[in-house]
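S.K.: coordinates only, no sequence provided:
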């Protein structure tokens, strides 16, 4: 069963040769492909609600600095890893289930000159390909929604952390008012969506051995951000560079559903930091 779920998740995210699609979209947006900067990638890089602002908020809570070795679980096309490497000088390893994504991540990091601080591997979050006690920070943004075995997910995060290390999570959780409307950016059907409620996430982390040090409900900020995103799309159409390059033509429906899920309390968002 986990193998079938993994295949379904990979097929949800995979678009053939996504790296070339991204470069073509950058060119259409007027970017010089020989002189790309991390900022040029921003509209497509931060594939999570509230984008780079949410990443930086979490990084400041964690007190990231250049001495920290970071594992980004579910690193996608590498937006978060590049942001953290560029802003804080830390070394970041990204691991992602989708081969097209981690290949694109490595290519884009090289294009913006961050290959010395970032590296990418294909791997499963519930069976991380790393030794015990390797990382100072395990980072994860908008990933656990696709993972059914959360007990194994958080115990793997705990295992690869050094003693005193922290897990930094920014995730979509089940809201109080009923089932999610599909399709959404993380799943086209309920078959690959595994949301837990905030109380369940707290329990899962504590059972894995973590001590929670910071918990922020960021649902309201997410609602505001998403309303503004949908209004922009309705007014101006899809920009040359955006998440639709990764998700394809049904992204507009996904975005509308995501907005409704937020507004109607079907999903909530949490920023969580917990220590080993």
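M.R.: Structure's in. What do you need? Since the model is a prediction, treat every value here as computed from it, not as a measurement. Numbering: from 1, shown residues only.
S.K.: going by C-alpha atoms from here, please, whenever you check contacts or count neighbours.
M.R.: OK.
S.K.: show me what contacts residue 188?
M.R.: Shown in contact with residue 188 (C-alpha atoms under 8 Å, 6 or more residues apart in numbering): 12, 182.
S.K.: could you redo the last one with a cut-off of 7 Å?
M.R.: Contact analysis of residue 188 by C-alpha atoms under 7 Å, 6 or more residues apart in numbering lists residue 182.
S.K.: residue 145 too?
M.R.: Shown in contact with residue 145 (C-alpha under 7 Å, 6+ apart): 172, 193-195.
S.K.: just give the closest residue to residue 148, not the sequence neighbours.
M.R.: Closest residue to residue 148 apart from its sequence neighbours, by C-alpha to C-alpha, 6 or more residues apart in numbering: residue 194 at 5.6 Å.
S.K.: now do the SS call for the one you found.
M.R.: For residue 194, the assignment made with DSSP: H, G, I helix; E, B strand; the rest coil gives coil.
S.K.: in contact with it, which residues?
M.R.: 145-148.
S.K.: which residue ranges of the stretch 101-250 of the chain form helices?
M.R.: Under the criterion DSSP state H, counting those that start in this stretch, helices of the stretch 101-250 of the chain are mapped to 150-160, 198-208, 219-236, 244-247.
S.K.: got another one to weigh against that:
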């Protein structure tokens, strides 16, 4: 497991990320100018369909201002900041990549949300929180990097209150091997896709019951088609985070969707 985690960390190492972000964000104004989550949406929503997918998942999860929310695999913090700004809730993000956590803290300062949003470097398989700490847990495009799904979902259940919500938005396998590299893995060594049916079974066995279950693959295909028609995204964008080969990663992602090698699952569960 340690070797796999090291490989995942290498994929998301992003050396010098915060400094690259500071340089890229000069296009949006001076260092002391406060930014909004919407302004950062092309940069910090590291998943299919971007900010729109986060907004839809949050609505399905029923997030409100009095809730404590955990974002598992929080990346550079886009979803966490959006939730805090939109709903007024408290959000804690955890990510395996220390450079991502450092960048998330920097961007949160730039949006003036440090009072509501915090980040820690931690594994999703060993969450550093007490049992029953959170009302809601979000998992967006993270499980594909984790081989021990049973442990992932048990650990998520452990930190949720009874009756809490677990909302997931993840890539699933449709049976064929994806084309690599892709945004979550440059080789099959760090890619652990499961079918939608197997994902549901693993989550329910961890102590959840299904509330919402959606196949959003067609929406993902439409998003890919629109992106291709509109040309390169404006700067700053996710290329700042993932490096110079992001165009290839993104192109392969789109091809995998359009060839139905992969799909997208949106689901919300209740902790029993």
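M.R.: Received the coordinates, thanks. Fair warning: this is a prediction, and the values are worked out from it, not measured in the lab.
S.K.: out of the helices of the stretch 101-250 of structure 1, which gets nearest to residue 11 of structure 1?
M.R.: Between residue 11 of structure 1 and the helices of the stretch 101-250 of structure 1, the tightest spacing by C-alpha to C-alpha is seen for helix 244-247, at 10.8 Å.
S.K.: which part of structure 2 matches the closest one?
M.R.: Mapped onto structure 2 using TM-score structural alignment, helix 244-247 of structure 1 covers residues 239-242.
S.K.: show me where structure 2 has strands.
M.R.: Shown for structure 2, the strands assigned by DSSP state E span residues 68-72, 90-95, 117-121, 134-140, 160-173, 208-215, 262-271.
S.K.: quick check: the fourth one compared with structure 1, mean distance?
M.R.: By that I understand strand 134-140 of structure 2. Following the fit onto structure 1, the mean deviation recorded for strand 134-140 of structure 2 is 0.5 Å by mean C-alpha distance after the TM-score superposition for structure 1.
S.K.: that strand - contacts with which helices or strands?
M.R.: When contacts are defined as 3 or more C-alpha pairs under 7 Å, 6 or more residues apart in numbering; DSSP states H and E, strand 134-140 of structure 2 packs onto strand 68-72, strand 160-173.
S.K.: can I get those strands in a markdown table with mean neighbour count?
M.R.: Below are these laid out as a markdown table (neighbours: other C-alpha atoms under 10 Å):
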| stretch | mean neighbour count |
| --- | --- |
| strand 68-72 | 25 |
| strand 160-173 | 23 |
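S.K.: dump those strands into JSON lines; add distance to residue 59 of structure 2 as well.
M.R.: Shown next, in JSON lines, are those (distance: least, C-alpha to C-alpha, whole Å):
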{"stretch": "strand 68-72", "distance to residue 59 of structure 2": "13"}
{"stretch": "strand 160-173", "distance to residue 59 of structure 2": "10"}
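S.K.: nearest to residue 153 of structure 2, out of the ones you listed?
M.R.: Closest approach to residue 153 of structure 2 among those (C-alpha to C-alpha): strand 160-173, 9.4 Å.
S.K.: that closest one aligns to what range in structure 1?
M.R.: Residue span in structure 1 matched to strand 160-173 of structure 2, by TM-score structural alignment: 161-174.
S.K.: hmm, back to that, among the helices and strands packed on strand 134-140 of structure 2, which is nearest residue 254 of structure 2?
M.R.: strand 160-173 (12.2 Å).
S.K.: need the max-distance pair from the contacts of residue 194 of structure 1.
M.R.: 145 and 148 (7.9 Å).
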